[in-house]
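Asker: heads up, no residue letters with this:
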């Protein structure tokens, strides 16, 4: 009889205590404690300074231990995208969820109804009258109230009302459903592009604020401090700027929702951070990359080419291919104990040219000092699509000692 009890999960230690280079079958995904702690504090302070609540988008990590740390750092709640994500987070102690997606389909509604009945403070967004009717009937039958926010979209974007008349029609439809409580306005600015993007994002932020003010004045909102929320991980400063008004601080609940900040990245959002700093030179500090994926050099088949035991199953590759950062010589994996950071070689000038399911093609100098068995740490551009490739990720310190194992629940 076969058993899976002793089948190892990829990237997890063979023993405890463990060091990433000596005790973990690679590839492995690692989050460095120092930049992680820095990012948690930095973004919470940023939101606080702008009079906003922080509800980090949990779909980035789906790691309950990181949710817990975000909430302990001061987060108002966790943003999520699906009913299943919501239930997973609630099962691991998250008590307030902002689901910035339409709740569609009776099985999904049933999951959320059960969670609400079990004490979850839950909000979802809505942009269509048919969805209003379906939700109203379902939650009325369950004897529950569902808190909803109207989603404001942009032309050519994804979900959301495009016009004021659509908003008015939706407000009227919600008012006809006793089981639905309209509590605010939600939007997403991340798809705004072309022309002057900065001006367009600022205008969108103002539109969100104007809309929630109009609805509040009409007496149609069912929350004393209505929610107005937006902000992905690229333009959070501009949305915070739009929300940073005395009136909103005092009478509304402005909520920012960046998710990738928790581990940041080495290119896409690193570039966005540079732009944020350029827009506000007085902004203190910056986010720091915390996520890396470690893998062995497995073949050196021809001059100028290294094949790495890493692939699409292990690391995100959109919008950019994995970024080589450092090389650890095979001697560093010998198992010798050390209390100092392992000496590594900067290989950021090397270039990934191709990625397959289990292989990365790395262009290297023909005279590069590299051997089979060496370990290379790779950075990512956009961290979300790396997290969902791992059931367990390692929290490590500067010496690459494993401090914790973080489970994900996608």
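Answerer: Perfect, thanks for sending it. Keep in mind it's a predicted model, so treat the numbers as computed, not measured.
Asker: only C-alpha atoms for contact and neighbour calcs from this point on.
Answerer: Noted.
Asker: can you tell me how far residue 408 sits from residue 146?
Answerer: 28 Å (C-alpha to C-alpha, to the nearest Å).
Asker: compare those two (neighbour count), which wins?
Answerer: residue 146 (23 against 19; other C-alpha atoms under 10 Å).
Asker: who's in contact with the more buried one?
Answerer: Contacts here follow C-alpha atoms under 8 Å, 6 or more residues apart in numbering; on that basis residue 146 touches 122-123, 139, 179-181.
Asker: for stretch 352-363, buried residues please.
Answerer: For stretch 352-363, burial by neighbour count (16 or more other C-alpha atoms under 10 Å) applies to 352, 355, 359-363.
Asker: inside strands: which ones of the contacts of residue 146?
Answerer: 122-123, 180-181 (DSSP state E).
Asker: any of the residues you listed buried? List them.
Answerer: 122-123, 180-181.
Asker: for stretch 72-87, which positions count as buried?
Answerer: Buried-residue list, stretch 72-87, by 16+ other C-alpha under 10 Å: 73-83, 85-87.
Asker: for that stretch, the distance to its chain's centre please.
Answerer: Computed by C-alpha atoms, centre = their mean, to the nearest Å, the chain-centroid distance of stretch 72-87 equals 10 Å.
Asker: got the end-to-end distance for that stretch?
Answerer: 20 Å.
Asker: let me know the helix or strand that residue 51 is in.
Answerer: Under DSSP states H and E, no helix or strand contains residue 51.
Asker: take the one below as the second:
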């Protein structure tokens, strides 16, 4: 984890960008502390619960990468801003109606300082965000018409769901979308709609660190700006989903992918062999309640407790996961595999966000798999 954190810190320093890692990935304040200590500008969240957890552990700057919706959420944020002058809060908007609702609530609460908001740009078939530059500029004008109750702080977009036929096609889609974000920022800049600086230009960046930073960094606005990426998964990386993203990064930017040794999978889930009912079939005690299942986990290593092994040994690639039940893992293994009931298997996972949320306590181990500390999650 520390190597991954150092990799991100080095990349951002070279690129002249900043990081607000997505806290939803881990919901682990101990890891928030590591990320903030390594220079993270803020912690990103998605929900009211996540805002509350971050605040309860003393996070001073929160980026809500979502719309601020609902009376309870709006009231909570207003209360925190009123109670703590050092607390900074930023959120997204793609709806004029929502902007008017929030502005009305701020006026009723007697808010003493403006709420900082970023206009979110989306794309057809995507998730949230304005569907076009005209709609987004009009929303920025709507924010300005709140007469200082809300302040337009920047432009945001999420490129993570764009998917082409291959890596090259996906890259083109991402480059075009980032270009649209820059166009929106320039249009708002030309109308002097930004109410504070530095102007924030923010995208997800988890799979396209270099593309996002380079594209948004070329905006050349009339006022100071900064590029903010929000990756949360880099801290543990993974063995499938983001490993593939790094493979794509290696194709287009091999120097960055290999710098400082690159990102390393740092999250494993271990399970006992429960049964070997057939020569080439094995059942391990791990399932959908234990790991993410966007993709099947990958069997990496094995260990035999009390068997005289000094450390876990690598498993050959022909030990494959074929199916997960709630808490059973079906594997196909070679007939000559050494695995037997009672052995342990270390699995690499795909998509850290959906593995962290399965566990309330996770253990940090050294290279010898000795537990050196434990961390708690707050989902």
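Answerer: On my side now, so go ahead. Source: prediction; values computed, not measured.
Asker: redo the contacts of residue 146 of structure 1 as CSV? Include distance to residue 112 of structure 1.
Answerer: Below are those laid out as CSV (distance: C-alpha to C-alpha, whole Å):
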residue, distance to residue 112 of structure 1
122, 8
123, 10
139, 10
179, 14
180, 14
181, 15
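Asker: mind putting the buried residues of stretch 352-363 of structure 1 into JSON lines with secondary structure and distance to residue 107 of structure 1?
Answerer: Converted to JSON lines, those look like this (DSSP: H, G, I helix; E, B strand; the rest coil; distance: C-alpha to C-alpha, whole Å):
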{"residue": "352", "secondary structure": "strand", "distance to residue 107 of structure 1": "43"}
{"residue": "355", "secondary structure": "strand", "distance to residue 107 of structure 1": "38"}
{"residue": "359", "secondary structure": "coil", "distance to residue 107 of structure 1": "39"}
{"residue": "360", "secondary structure": "strand", "distance to residue 107 of structure 1": "40"}
{"residue": "361", "secondary structure": "strand", "distance to residue 107 of structure 1": "43"}
{"residue": "362", "secondary structure": "strand", "distance to residue 107 of structure 1": "45"}
{"residue": "363", "secondary structure": "strand", "distance to residue 107 of structure 1": "49"}
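Asker: of all these, which two lie farthest apart?
Answerer: Greatest spacing in those, by C-alpha to C-alpha: 359 and 363 (13.0 Å).
Asker: which residues touch residue 282 of structure 1?
Answerer: By C-alpha under 8 Å, 6+ apart, residue 282 of structure 1 lies in contact with nothing.
Asker: ok so, going back, ok, the contacts of residue 146 of structure 1 in structure 2: which stay?
Answerer: Shared with structure 2 under both residues aligned by TM-score structural alignment, their matches' C-alpha atoms under 8 Å, the contacts from these are 122-123, 179-181.
Asker: for residue 403 of structure 1, grab the count of nearby residues.
Answerer: 16.
Asker: oh sorry, the question was meant for residue 111 of structure 1
Answerer: For residue 111 of structure 1, using other C-alpha under 10 Å, the count is 14.
Asker: what separation is there between it and residue 118 of structure 1?
Answerer: Residue 111 of structure 1 is 11 Å from residue 118 of structure 1, by C-alpha to C-alpha.
Asker: counterpart of residue 311 of structure 2 over in structure 1?
Answerer: The alignment partner of residue 311 of structure 2 in structure 1, by TM-score structural alignment, is residue 342.
Asker: and that match, what element?
Answerer: Under the assignment here (DSSP H and E), residue 342 of structure 1 is part of no helix and no strand.
Asker: run a quick neighbour tally on it.
Answerer: Neighbours of residue 342 of structure 1 using other C-alpha under 10 Å come to 15.
Asker: quick check: the nearest residue to it once chain neighbours are set aside vs residue 21 of structure 1, distance?
Answerer: Spatial nearest neighbour of residue 342 of structure 1, chain neighbours left out: residue 399 (6.2 Å); criterion: C-alpha to C-alpha, 6 or more residues apart in numbering. From residue 399 of structure 1 across to residue 21 of structure 1, the span is 10 Å (C-alpha to C-alpha).
Asker: what does residue 264 of structure 2 align to in structure 1?
Answerer: Per TM-score structural alignment, residue 264 of structure 2 is aligned with residue 288.
Asker: again with residue 99 of structure 2
Answerer: Per TM-score structural alignment, residue 99 of structure 2 is aligned with residue 132.
Asker: I figured that match hits residue 172, correct?
Answerer: No. Counting by C-alpha atoms under 8 Å, residue 132 of structure 1 does not reach residue 172; the two are 10.2 Å apart.
Asker: can you name every helix or strand that the longest helix that structure 2 contains contacts?
Answerer: If you go by DSSP state H, structure 2 has its longest helix at helix 167-190. Helix 167-190 of structure 2 sits against helix 133-144, strand 150-157, helix 209-217, with contacts defined as 3 or more C-alpha pairs under 8 Å, 6 or more residues apart in numbering; DSSP states H and E.
Asker: what helix or strand is residue 345 of structure 2 on?
Answerer: strand 344-348.
Asker: how big is the offset of that strand relative to structure 1?
Answerer: Compared with structure 1 after fitting, strand 344-348 of structure 2 deviates on average by 0.4 Å (mean C-alpha distance after the TM-score superposition for structure 1).
Asker: quick check: that strand aligns to which part of structure 1?
Answerer: Going by TM-score structural alignment: strand 344-348 of structure 2 matches residues 375-379.
Asker: what residue of structure 2 matches up with the residue nearest to residue 342 of structure 1?
Answerer: That one, residue 399 of structure 1, aligns with residue 368 by TM-score structural alignment.
Asker: how far away is its match from residue 378 of structure 2?
Answerer: From residue 368 of structure 2 to residue 378 of structure 2 the distance is 28 Å (C-alpha to C-alpha).
Asker: go on, residue 67 of structure 2?
Answerer: Using C-alpha to C-alpha, residue 67 of structure 2 is found at 22 Å from residue 378 of structure 2.
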